[in-house]
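Visitor: sequence isn't available, so here's the structure alone:
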């Protein structure tokens, strides 16, 4: 059985790499952007699921961490000439004027800086619970956006950063998404993951078992912030331009939607939901434009795609109240057991 699972894992990885290679060779720039966005939202969804789903902390400040990561990577990867063109109203701070890093070190630094910010925010905020924590993290997220809007010499203020190098591609987004999935799988199966789940289920019982609530909450919050910073950095370099207005609460809502739709506390559900939501949001844009069916022309209604998308989500939630996967994960055991029962003709015994 173990050898079969190992073979299935290897075949799945090879198939995924093959599909990514085919997409990279055949898709146009628009479709490639959608594929890249899917990978980025997988990372962002998993980072929020670590905080909200596995540890049970109701955080709404995720967009602030994305902003920190995007600006950090953007400032480190921009050429000095491009920085001079962007900062025409007020000169950039001297220690960043001539800095130009390769993409990988800039990504790592974006994650580390965001993790530090997450730690500084989490240390005081995580003493709160439930709705109070949500309000506090939402406030911190807005504070970060306002600070970035008003620090002209550091972030170029409301003008934002333009002309970011387009380093983000399908291999960066889905490569990091794959390592994020592996990290989450091993984390959840380990002792820290069990401690996170214990805190989610009952904080008093977890503390009685010797689990340090503050330590594990801050650890979860910091790791989630690190991953969100990486996702924000990838998003900024994919779009080529960033400004503070990109990082409003609605972006956090989109990520929270992915987590809830896929299943709070499910890695598999988050991955599936991130892909489905991202693709659906793009392809439903046709509803905002005029549709010509030949015999009739339907005028487009701006915002109609969001109405239809919301209705579809309501239908899904009505039938799957805990999300598509609930708190379950995909395993090869389920596939192999079903195949075995089908071949032998045995009936599955419910316990």
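Guide: Sure thing, it's come through. From a predicted model like this one, the values you see are computed outputs, not experimental measurements. Numbering: from 1, shown residues only.

Visitor: can we go C-alpha only for contacts and neighbour counts from here?
Guide: OK.

Visitor: ok, which stretches of the stretch 101-250 of the chain are helices?
Guide: For the stretch 101-250 of the chain, the helices defined by DSSP state H, counting those that start in this stretch cover 103-125, 130-150, 152-155, 170-189, 191-201, 203-208, 213-239, 249-262.

Visitor: need the winner for burial among those helices.
Guide: Stretch with highest mean neighbour count among those: helix 213-239 (a mean of 25; mean count of other C-alpha atoms under 10 Å).

Visitor: residue 338: what secondary structure?
Guide: helix (DSSP: H, G, I helix; E, B strand; the rest coil).

Visitor: to residue 62, which of the helices of the stretch 101-250 of the chain lies closest?
Guide: Residue 62 lies closest, by C-alpha to C-alpha, to one member of the helices of the stretch 101-250 of the chain: helix 249-262, at 5.9 Å.

Visitor: try this one next to it:
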């Protein structure tokens, strides 16, 4: 029977991979165009969104559709904390910003952490009553709560500036911030999933009644998962706001949640590796299909650009994928060094034969 790889080999391999990714990101940041850097930032932020939703929906089995609400909370909280005081005075014209937010300006890192903590706090407030529901009722409740957050943002003029939104947000998000937080998100959630706590979450996903009979506190585990996922959604919202530099309530409709759900399902709902792959494929695919919205030629035929066509094509491709490959790219499997070295050994043996 073949033994698995030692901890030393896994650690060295992981360290080399992280160093390689860091070098490539540093190299891209130096020579790549602003458009490519924007795509790399979006991939990292979408990895945060997709991984945090995978923890809630895929690992714990909570069918939540309110992720956009926690992203909105993170975006607004961090923006209000980092905007210069002079900019706040010029932005809040209809109603002045409430005290003490109108006098506060802090740096990006503590603002992002606070944004995540506030989103986690709201996640707890939402989870405590909502998680007593099951199935479709839970999905409807979380969807309604997410929409409630958006509607409050649309009407709370003295906090969010209402429908006008917030403009001229400091562009603090860069490759290092976005990919650094993506690494932290994946590391924490993947470590949690591999722990005994993660095994309890998976048991709850498979059969909450049997898990409860085994002595697992189903409710507290579900709340913890929901709160942690909400925290990273808030962090991702902060990064996203400081990347696009303008936000308003229309940025956080339920469509945003469905986009993140598509990434998680595309990669394989229940797989952290799948969440990463799904986020990357969705982000790049969405940009690759952008040409469909501008006039283009195929041979002698000129096709007029149709706004929104890339979403139609991508949705059709996803429908085909779900019809013929329902498990997604990874299913519930995870990438591992054992699998990588196993494939490498197979290729090496094939070359020798």
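Guide: Structure's in. What do you need? None of these values were measured; they are calculated from a predicted model.

Visitor: can you list the helices of the stretch 101-250 of structure 1 in CSV and add distance to residue 2 of structure 1?
Guide: CSV is the format used below for those (distance: least, C-alpha to C-alpha, whole Å):
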stretch, distance to residue 2 of structure 1
helix 103-125, 35
helix 130-150, 42
helix 152-155, 52
helix 170-189, 18
helix 191-201, 23
helix 203-208, 33
helix 213-239, 31
helix 249-262, 28
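
Visitor: nearest to residue 14 of structure 1, of the ones you listed?
Guide: Smallest distance to residue 14 of structure 1 across these (C-alpha to C-alpha): 12.7 Å, for helix 170-189.

Visitor: which residues touch the closest one?
Guide: Applying C-alpha atoms under 8 Å, 6 or more residues apart in numbering, the contact partners of helix 170-189 of structure 1 are 20, 24, 32, 35-37, 39-40, 42-43, 46, 50, 193-194, 227, 234, 267.

Visitor: that helix vs structure 2 - mean distance after superposition?
Guide: After superposition onto structure 2, the average distance of helix 170-189 of structure 1 to its aligned residues comes to 0.7 Å, using mean C-alpha distance after the TM-score superposition for structure 1.

Visitor: and for that helix, what span of structure 2 is it aligned with?
Guide: Helix 170-189 of structure 1 lines up with residues 175-194 of structure 2 when matched by TM-score structural alignment.

Visitor: just the buried members of the contacts of helix 170-189 of structure 1?
Guide: Buried members of the contacts of helix 170-189 of structure 1, scored by 16 or more other C-alpha atoms under 10 Å, are 20, 24, 32, 35-37, 39-40, 42-43, 46, 50, 193, 227, 234, 267.

Visitor: so what does residue 131 of structure 2 match up with in structure 1?
Guide: Using TM-score structural alignment as the criterion, residue 131 of structure 2 maps onto residue 126 of structure 1.

Visitor: nope, residue 160 of structure 2 is what I was after
Guide: Residue pairing (TM-score structural alignment): residue 160 of structure 2 is matched to residue 155 of structure 1.

Visitor: near the aligned partner of residue 6 of structure 1 in structure 2, how many other residues are there?
Guide: Under the alignment (TM-score structural alignment), residue 6 of structure 1 pairs with residue 11 in structure 2. Number of residues near residue 11 of structure 2 (other C-alpha atoms under 10 Å) recorded here: 12.
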